[in-house]
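[1] Could you work out the structure for the sequence below:
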Amino acid sequence: MILTVTLNAALDVTYGVDVLRPGTTHRVSTVVERAGGKGVNVARLLHALGEPVMATGLAGGATGARIRDLLAAAGVPEAFTSIDGESRRTVVVASDDGEPTGFWEPGPRVAAPEWSAFLERYRGLLADADVVALCGSLPPGVPDDGYATLIGLARSAGVATILDADGGPAYLGIRARPDVVKPNARELSTLHSIILRRRVQIGGVSEAREAAAAVRHLGAQTVVASLGAAGLLADTGDLVLHAAPPEVVTGNPTGAGDACVAALARGLRSGRPWPERLRDAVALSAAAVAAAVAGELSPIDYERLHASVSVTELP
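    Prediction:
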């Protein structure tokens, strides 16, 4: 199975409005609630694609209970560890006249015994896992090297790992040698800046290629960078590949990165060649943008785009 880890799970609330005007009152036309957090979105997508999956992480309070209830209603298996703190909420305001606006709570503080309890459950779940996807931010109280610890435990159990995180926790996690690291352009810029100890900005495929090579040499076996409308750049050590969508897809980009991780996880589990993994990842990401809510996708767009994604090997 594919195990997804969401240490900072959230209740995602999406408000639909006609026009978003700061400083004014809005009448909300639609309200959608989803169990959220990056790993939860990955699990939901994998379940929709028919892949065997288990979602785990930390969840607490009434919000945490709601997250688990929504996963159960969606048919997604879960094995979350309960904590005393209240799980966070995220609010996205989606309007017809522009990009969605998001509000992210920081998450509950996790006590040391709660983190230890999660590690014990995680060790048990690894016994049935082929791939682990470690996704999202760390809540307060979880050590900065939390992802490094989880990657080390997975490596010891012979389980492949994908890391989708940001900043210091991502940097420390990469040094633990995950199989795949999946940053977006901003996250890749941050990682490259940490490595070089000076600020750098990713402006295109060439800069992304240089930064991906630096991240791979830090410890990642493969780096897959998502570059928005420009597609994906992958440095596997043996190959450097660029996968691009046939068209620009407009909509809600919130879940595109999670769809990419879902595709990479199932590709890693199946052993597909890298060009096929990237073609699947680009098509799934674009289909997620076309969907109204993060963690879902448009099957029609997925099938249409999959056949037209171009994958080029760079010299």
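[2] drop to CA atoms for contacts and neighbour counts, all remaining ones
    Noted.
[3] check which helix or strand covers the spatially closest residue to residue 298 that is not a sequence neighbour.
    Take residue 298 and drop its neighbours on the chain: the residue closest to it by CA to CA, 6 or more residues apart in numbering is residue 287, 5.0 Å away. Per DSSP states H and E: residue 287 is located in helix 274-290.
[4] what's the next secondary structure element after that helix?
    helix 299-306.
[5] how far off helix 274-290 does that following helix point, in degrees?
    Per axes from the mean of the first three to the mean of the last three CA atoms, to 10 degrees, the angle that helix 299-306 makes with helix 274-290 is 140 degrees.
[6] and helix 299-306, what other elements does it pack with?
    Contact here means 3 or more CA pairs under 8 Å, 6 or more residues apart in numbering; DSSP states H and E; on that basis helix 299-306 packs against helix 274-290.
[7] Point to the residue nearest the middle of the protein.
    Central residue of the chain (CA atoms, centre = their mean): residue 258, 3.8 Å from the mean position.
[8] That one against residue 295, yeah?
    Yes: using CA atoms under 8 Å, residue 258 is in contact with residue 295, at 7.3 Å.
[9] what sits in contact with each of these two?
    Counting by CA atoms under 8 Å, 6 or more residues apart in numbering, the shared contacts of residue 258 and residue 295 are 41, 42.
[10] quick one: what helix or strand has residue 42 in it?
    helix 38-48.
[11] typo on my end, residue 109
    Judged by DSSP H and E, residue 109 forms part of no helix or strand.
[12] Around it, how many other residues sit close by?
    Counted with other CA atoms under 10 Å, the neighbours of residue 109 add up to 18.
[13] my read is residue 50 is in a strand, agree?
    No: using DSSP: H, G, I helix; E, B strand; the rest coil, the assignment for residue 50 is coil, not a strand.
[14] Tell me the secondary structure of residue 241, please.
    Residue 241 is classified as strand under three-state DSSP.
[15] Quick check: closest non-adjacent residue to it.
    residue 313 is the one closest to residue 241 (CA to CA, 6+ apart), at 4.5 Å.
[16] May I have the residues that are in contact with that neighbour?
    Taking CA under 8 Å, 6+ apart, we find residue 313 in contact with 239, 240, 241, 242.
[17] Kindly recompute the last result at 7 Å.
    240, 241, 242 (CA atoms under 7 Å, 6 or more residues apart in numbering).
[18] and if you look at residue 43?
    So residue 43 contacts 4, 53, 54, 55 (CA under 7 Å, 6+ apart).
[19] Can you tell me which of the residues you listed end up in strands?
    4, 53, 54, 55 (DSSP state E).
[20] The second one: neighbour count?
    Right, residue 53. With other CA under 10 Å as criterion, residue 53 counts 24.
[21] do the first one as well
    Residue crowding around residue 4 was assessed by other CA under 10 Å; the count is 30.
[22] cool, the third one as well?
    Residue 54 sits with 24 neighbouring residues when counted by other CA under 10 Å.
[23] My guess is it contacts residue 80. True?
    No: the pair residue 54 / residue 80 is not scored as a contact, 9.6 Å apart, by CA atoms under 7 Å.
[24] Second chain to compare with the first, below:
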Amino acid sequence: MIVTVTPNPSLDRTILVGHMQRGAVHRASRVRLDPGGKGVNVARALAAADRPTLALLPSGGAEGARLAELLAPEAVPVVEVPISMPTRSNVAVVEADGTTSKFNEPGPELTASEVAALETRAVELAGRADWLVTCGSLPRGCPDDLHARLVRAGHRAGARVAVDASGPALAAACQAGPDLIKPNLTELAELAGRHLPTLGDVLRVAREVRAGGVGAVLVSLGEHGALLVTGTGAWHALSTATAVLSTVGAGDATLAGFLHEGGDGPGALRTAVAYGTAAVGLAGSRMPHPSDLRTAAVRVHEVDESLSLTGAAA
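    Predicted coordinates for the structure are as follows:
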């Protein structure tokens, strides 16, 4: 079983418009409401593939109740940790060409007892999990090392641990030695403290991160696919989306595909990129079903270190 932890889940409202112009009045052609948050999305994609999964999240107010309601038809088992403040709502505006502008609320402020309850439940669930996947931003009240603490707790419980986070939370998590991290290009550059204009730059930083104690690094590169660096090698996988309807949740789908296929090696990387590519062809933050995948179209290469990543949307 794969258990996901999402400290800052959300209700994701996606608004489709022809073209967004600052300061103008826009008329939406369509609106979607989806359950959101990185770990929630990973669990949704896994559930769609009939992979045993469970989503752990703090839940508050009518928004939290609505989030659980939206997950029920997708057959995602949910463990809710009650909190006093309402779950946040996010908005994504998607233009006809797929350009996506996101407006994310900061989320509720968790009390010390609510944070402790979330950790306790994560530890309990990790004891029967193959993977504990801790993801996303941290709401107010959570310490920067929450993901790191969950890495250590997951390992003590016997689970492998994956982290998809950013900023100080990702840096702290790396020091705890997770089995896998899944940054995008921007997040990896922030972790490295420098610009990463080529695939070779990304490869070097991924190797530096591994040397610091991280088991494997899976970097999502938007239109440039994804790079995987493990103890046995490095591979780059690429595919082409037939249409780009929304990039929201594509990185989460990538991580789900990687874990679903075993969480290691070029075969898992191929499936990961197939998932990410399928996700951008779906409206809102919908997660792909296996029938949406075009795995045969994914090309896995040796790493071309000269490949420019200028303009990559990750």
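[25] Can you pull the TM-score for these?
    Aligned and superposed, the two chains score 0.92 in TM-score terms (TM-score structural alignment, normalised by the length of structure 2); 304 aligned residues with a CA RMSD of 1.7 Å.
[26] Map the residue nearest to residue 298 of structure 1 across to structure 2 for me.
    Counting by TM-score structural alignment, residue 287 of structure 1 lines up with residue 278 in structure 2.
[27] Find me the equivalent region of stretch 165-173 of structure 1 in structure 2.
    With TM-score structural alignment as the criterion, stretch 165-173 of structure 1 aligns to 165-173.
[28] Pull out the buried residues from the matching stretch.
    165, 166, 169, 170, 171, 172, 173 (16 or more other CA atoms under 10 Å).
[29] Pull the contacting residues for the nearest residue to residue 109 of structure 2 once chain neighbours are set aside.
    Setting aside the residues directly before and after it, residue 109 of structure 2 is nearest to residue 140 in space (CA to CA, 6+ apart), at 4.4 Å. By CA under 7 Å, 6+ apart, the contact list for residue 140 of structure 2 reads 108, 109, 110.
[30] okay, how far is it across stretch 12-20 of structure 2, tip to tip?
    19 Å (CA to CA, to the nearest Å).
[31] I'd like the distance from that stretch to the chain centre, please.
    Distance of stretch 12-20 of structure 2 from its chain centroid, counting by CA atoms, centre = their mean, to the nearest Å, is 21 Å.
[32] so residue 223 of structure 1 sits in a helix?
    No: under three-state DSSP, residue 223 of structure 1 sits outside any helix and is assigned strand.
[33] Counterpart of it over in structure 2?
    Checking TM-score structural alignment: residue 223 of structure 1 goes with residue 217.
[34] how close does that match sit to residue 230 of structure 2?
    Distance from residue 217 of structure 2 to residue 230 of structure 2, by CA to CA: 7 Å.
[35] In terms of packing, which of the two has more residues around it?
    Higher neighbour count among residue 217 of structure 2 and residue 230: residue 217, with 27 against 20, using other CA under 10 Å.
[36] I figured the more buried one was touching residue 184, is that so?
    No: assessed by CA under 7 Å, residue 217 of structure 2 is found out of contact with residue 184, at 10.3 Å.
[37] related to what we said a few turns ago, would you mind measuring from whichever residue in structure 1 pairs up with the residue nearest to residue 109 of structure 2 to residue 152 of structure 1?
    Matched by TM-score structural alignment, residue 140 of structure 2 corresponds to residue 140 in structure 1. As for residue 140 of structure 1, its distance to residue 152 of structure 1 is 21 Å (criterion: CA to CA).
[38] any idea how far residue 241 of structure 2 is from residue 293 of structure 2?
    Plainly put, residue 241 of structure 2 is 11 Å away from residue 293 of structure 2 if you go by CA to CA.
[39] My error: substitute residue 24 of structure 2 in the last question.
    Relative to residue 293 of structure 2, and taking CA to CA, residue 24 of structure 2 is found at 37 Å.
[40] Please apply the same query to residue 9 of structure 2.
    26 Å.
[41] Helices of structure 1, residue ranges please.
    Secondary structure of structure 1 by DSSP state H: the helices cover 38-48, 61-74, 112-126, 146-156, 167-174, 185-196, 205-218, 256-270, 274-290, 299-306.
[42] For stretch 216-229 of structure 2, which outside residues touch it?
    179-185, 206, 210, 230, 234-239, 251, 269, 273, 312-314.
[43] Quote the end-to-end distance of it.
    6 Å.
[44] can you pull the contacts of residue 281 of structure 2?
    241, 243, 244, 245, 246.
[45] before we move on, the earlier item: out of the contacts of residue 313 of structure 1, grab the one that's most surrounded.
    residue 242 (23 neighbours).
[46] From the contacts of stretch 216-229 of structure 2, keep the buried residues only.
    179-185, 206, 210, 230, 234-239, 251, 269, 273, 314.
[47] and residue 277 of structure 2, how far is that from residue 113 of structure 2?
    Counting by CA to CA - residue 277 of structure 2 and residue 113 of structure 2 are separated by 40 Å.
[48] Equivalent analysis for residue 152 of structure 2, please.
    In terms of CA to CA, residue 152 of structure 2 sits 20 Å off from residue 113 of structure 2.
[49] more crowded one of those two?
    More neighbours surround residue 152 than the other of residue 152 of structure 2 and residue 113, with 19 against 10 (other CA under 10 Å).
[50] Map residue 278 of structure 1 across to structure 2 for me.
    Per TM-score structural alignment, residue 278 of structure 1 is aligned with residue 269.
[51] With adjacent residues omitted, what lies nearest to its match?
    residue 258 (5.8 Å).
[52] May I ask you to confirm that the one you found is in contact with residue 271?
    Yes: the pair residue 258 of structure 2 / residue 271 is scored as a contact, 6.1 Å apart, by CA under 7 Å.
[53] Is it possible to get JSON lines of the ones in strands among the contacts of residue 43 of structure 1 that adds distance to residue 196 of structure 1?
    Output for those, formatted as JSON lines (distance: CA to CA, whole Å):
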{"residue": "4", "distance to residue 196 of structure 1": "31"}
{"residue": "53", "distance to residue 196 of structure 1": "37"}
{"residue": "54", "distance to residue 196 of structure 1": "37"}
{"residue": "55", "distance to residue 196 of structure 1": "35"}
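[54] from those, which is closest to residue 195 of structure 1?
    Nearest to residue 195 of structure 1 out of those is residue 4 (CA to CA; 27.3 Å).
[55] for the closest one, what are its contacts?
    Contacts of residue 4 of structure 1 by CA under 7 Å, 6+ apart are 39, 43, 54, 55, 56, 132, 133, 134.
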